[in-house]
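J.: Model the following, please.
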Amino acid sequence: MSVEFSLLELAAIRINETPRDSFTHAVAYAQAADVLGFKRFWLAEHHNMQGIASSATAVLIGHIAGQTQQLRVGSGGIMLPNHSPLVVAEQFGTLASLYGERIDLGLGRAPGTDPVTSRALKRDDSAAENFAQEVQVIQQLLQPSQPQQRLRAVPGEGTQVPIWILGSSLYSAGLAAQLGLPYSFAGHFAPTYMRAALKRYRAEFRPSVHLDKPYFMLGLPIVWGETSEQAAFNATTSFQRITALFRGEPLWLCPPKPIEQLDWSVSEKHSVLDFLGLSQIGDELEILDGLQQLRDELAVDEFMFTIDVYDRALRIKTLETLAQIKRHLR
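T.: A predicted model of the protein is given here:
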């Protein structure tokens, strides 16, 4: 069975630009992916982060879905501690009512923000502890309603929007296995427990009405260049952003620069490279080789790429290159 290629979008804002500029590019980026045969286009949820415009995730999903044809559009993910399960079911039921079977609902357990912002979102501090129960509430609300059912998602009931468990830990892997749901691992920022989480997911998986065998998606960053040297140069945009993340600074998308000119300490450099440990940085053959090795070792069902580069034309060209790479993956 061939591997699927998908995309995760954070609606990154280039320095000195606006969220509107980011959204305009996100549409063009999604439309290119649609034409090139990518499977999914998911949008992340982040709050109170200068430089990332994907806070109103469901709104952006509708915006992208309305301007594409084949792509499955969804959340990567909705951070459930920030939301009422009923509201999530209603929002995604509405999206499914508008766009049919093209909508995915990826759910995460982290708040996707800092504690102050989390409190401002008006959910209690124990919400993450109820994650498993709230996932199951959403599942029930999206199923056909039962006689005498008092709580109903309208729209929502009967849409059966596919639910994914997202995570970067053994907990999320175990929950996805227990519920018989597809599992997406956040290798694009937390590669440390990837192999252990995958092992647990497959070992503990229980077939369900949703899925008869494990389905594993791996998120990872891609930086392509015509040459290895160009790819390494392009990657410095992401290095700058992650350095800013660790410092608590704005996460504007900045132009690349020679790596020797980056303003980072030795310890920051190690931390950034660990954070991006699954990055595939190189020319077409190098990225093909890296993806093939991961595919051979892990039997990945689907890759979900983040393409964190400054040049928007380069981002589209990277999609075209990945479409070529996909044809050669075994």
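J.: switch to C-alpha atoms for all contacts and neighbour counts from now on
T.: OK.
J.: show me what contacts residue 67?
T.: Shown in contact with residue 67 (C-alpha atoms under 8 Å, 6 or more residues apart in numbering): 27, 31.
J.: Alongside the first, I'd like the structure of this one:
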Amino acid sequence: MSESTKSKTLRDIPLSVLDLSPIVEGSTAAESFKRSLDLAQRVENWGFHRYWVAEHHSMPAVASSATSVLIGHIAGGTSKIRVGSGGIMLPNHAPLVIAEQFGTLESLYPGRIDLGLGRAPGADQRTARALRRDLRVGGEDFPELLQELRDYLLPPADAPASRVRAIPGEGLNIPIWLLGSSDFSARLAGLLGLPFAFAGHFSPGYTLTALQVYRSSFRPSEVLEKPYAMVGVNVMAADTNEQAERLATSHFQSFLNLIRGDLKPVQPPVDDMDELWTEFEKMSVQSQLGSSIIGNPEKVKGELQRLLSATQADELMITTQMYDHADRLRSYEIVADVWKS
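T.: Sure thing, here's the model as predicted:
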């Protein structure tokens, strides 16, 4: 490892945002969209590089199910930040439809649209059936779906004359990212020479393994000459450690309810999670959220730097779920401050 690699600091890399447009208890999706746009406008002013929204379905706490539509809303209300999907769950969709949707977005907001793709359903099996109609089409055929999508985006001169055409879409430069929480997409992204985003915010135990697989399998392509890896991380920042830990209980409750199959909007913070979960449930939640960074500015800066040093990520994507919008804004403001300090 070179000396320059060893000395990489937060200031050396871009920071970005992953948003699920959370619906909090007592609120509505319409209010969530207003809050997401407000957050996007603020992080754009604070210098964040990308703003991605994620596809989930049949979840009372997540409003970003119509992901392409929400991307258009966010891009239309901002001016320079890149906006994209983190991600579109490709097996849920016909690749032609995604090519046309993102071709439309890129035509409306040129040079600002990212297409992040995942292979999970982003939903339970019943919801996946409602989306796909035929469950025989699933994540195992993701490489074929990806190739079909990429073919639709080729310039007309490079494509077979008999192909179906994505209009708009064909010939447009829409960066494609592969997303993953294991090594499958890491290896595929490496072999194809595509950028890779790892879901470290809910699969922390596989982060280093997936990054190693990606980098070792990487082959230069017309897209990238060398690997480019982004790592997702939960950050709940506040002015004091105690305040941050209390605010983080809303996020813990969301995962606890997911484990229990008791889905509901984002809940207000509580003083003591031990009054809500069993010891086994606590261990289960912490196995997924154990890498979350929770604390005051000094602690957040130190832990973000440690994550960067461990992963050598080219970019970090921050996701923050809190009950109160003002608290969420403040968390991102703290991250922006420590990033530039």
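J.: After superposition, what is the TM-score?
T.: Put the two chains on top of each other and the TM-score (TM-score structural alignment, normalised by the length of the first structure) is 0.97; 328 aligned residues with a C-alpha RMSD of 1.2 Å.
J.: Now the aligned residue in the first structure for residue 277 of the second structure: closest residue in space that isn't a chain neighbour?
T.: Correspondence of residue 277 of the second structure to the first structure, assessed by TM-score structural alignment: residue 264. Spatial nearest neighbour of residue 264 of the first structure, excluding adjacent residues (C-alpha to C-alpha, 6 or more residues apart in numbering): residue 243 at 7.1 Å.
J.: where's the match of residue 277 of the second structure, which helix or strand?
T.: For residue 264 of the first structure, there is no host helix or strand (DSSP states H and E).
J.: Neighbours of it, how many?
T.: 16 (other C-alpha atoms under 10 Å).
J.: From what I see, it and residue 242 are in contact.
T.: No: the pair residue 264 of the first structure / residue 242 is not scored as a contact, 10.5 Å apart, by C-alpha atoms under 8 Å.
J.: how about the residue lying closest to residue 259 of the first structure once chain neighbours are set aside, what does it touch?
T.: Ranked by C-alpha to C-alpha, 6+ apart and with sequence neighbours excluded, the top spatial neighbour of residue 259 of the first structure is residue 236, at 6.4 Å. Neighbour list for residue 236 of the first structure: 256, 257, 258, 259, 262 [criterion: C-alpha under 8 Å, 6+ apart].
J.: all strands for the stretch 151-300 of the first structure, in order.
T.: Secondary structure of the stretch 151-300 of the first structure, counting by DSSP state E, counting those that start in this stretch: strands at 163-167, 183-185, 216-224, 280-282.
J.: Ok, which of these comes nearest residue 315 of the first structure?
T.: Closest to residue 315 of the first structure of these is strand 216-224 (C-alpha to C-alpha; 8.8 Å).
J.: Now that closest one on the second structure. Mean distance?
T.: Strand 216-224 of the first structure differs from its equivalent in the second structure by a mean of 0.5 Å after superposition (mean C-alpha distance after the TM-score superposition for the first structure).
J.: Distance of residue 114 of the second structure relative to residue 106 of the second structure?
T.: As for residue 114 of the second structure, its distance to residue 106 of the second structure is 9 Å (criterion: C-alpha to C-alpha, to the nearest Å).
J.: what touches both of those two?
T.: Listed contacts common to residue 114 of the second structure and residue 106 are residue 174; contacts here mean C-alpha under 8 Å, 6+ apart.
J.: if you count what's nearby, which of the two comes out ahead?
T.: residue 114 (24 against 21).
J.: for the equivalent of the residue nearest to residue 264 of the first structure over in the second structure, what are its contacts?
T.: Using TM-score structural alignment, the equivalent of residue 243 of the first structure in the second structure is residue 256. Residues in contact with residue 256 of the second structure, defined by C-alpha under 8 Å, 6+ apart, are 277, 281, 282, 285.
J.: Helix or strand: which one has the residue mapped onto residue 139 of the first structure from the second structure?
T.: Matched to the second structure by TM-score structural alignment, residue 139 of the first structure sits across from residue 150. Secondary structure assignment for residue 150 of the second structure, by DSSP H and E: helix 142-152.
J.: Which neighbouring elements make contact with that helix?
T.: Applying 3 or more C-alpha pairs under 8 Å, 6 or more residues apart in numbering; DSSP states H and E, we find helix 142-152 of the second structure packed against helix 95-108.
J.: which bit of the first structure covers whichever helix or strand comes after the helix it packs on?
T.: Sequence-wise, the next helix or strand downstream of helix 95-108 of the second structure (DSSP H and E) is strand 113-118. Across the first structure, the stretch matching strand 113-118 of the second structure (TM-score structural alignment) is residues 103-108.
J.: Would you list the average distance separating the matching stretch from its aligned partners in the second structure?
T.: Averaged out, stretch 103-108 of the first structure is 0.2 Å away (mean C-alpha distance after the TM-score superposition for the first structure).
J.: Please identify the buried residues of stretch 292-310 of the second structure?
T.: Using 16 or more other C-alpha atoms under 10 Å as the test for burial, stretch 292-310 of the second structure gives 292-297, 299-301, 303-305, 307-309.
J.: ok, the residues you listed vs residue 167 of the second structure, which is closest?
T.: residue 308 (40.2 Å).
J.: Map that closest one across to the first structure for me.
T.: Checking TM-score structural alignment: residue 308 of the second structure goes with residue 295.
J.: contacting residues for that match?
T.: Counting by C-alpha under 8 Å, 6+ apart, residue 295 of the first structure has no contacts.
J.: any idea how far residue 283 of the first structure is from it?
T.: With C-alpha to C-alpha as the criterion, residue 295 of the first structure and residue 283 of the first structure are 18 Å apart.
J.: quick one: contacts for residue 202 of the second structure?
T.: Residue 202 of the second structure touches 181, 288, 289, counting by C-alpha under 8 Å, 6+ apart.
J.: Revised request: answer the last question for residue 52 of the first structure.
T.: So residue 52 of the first structure contacts 10, 11, 12, 13, 46, 251, 252 (C-alpha under 8 Å, 6+ apart).
J.: what residue of the first structure matches up with residue 227 of the second structure?
T.: In the first structure, residue 227 of the second structure lands on residue 214 (TM-score structural alignment).
J.: quick one, what contacts that match?
T.: Residue 214 of the first structure makes contact with 177, 180, 181, 182, 183, 201, 202, 205, 207 under the criterion C-alpha under 8 Å, 6+ apart.
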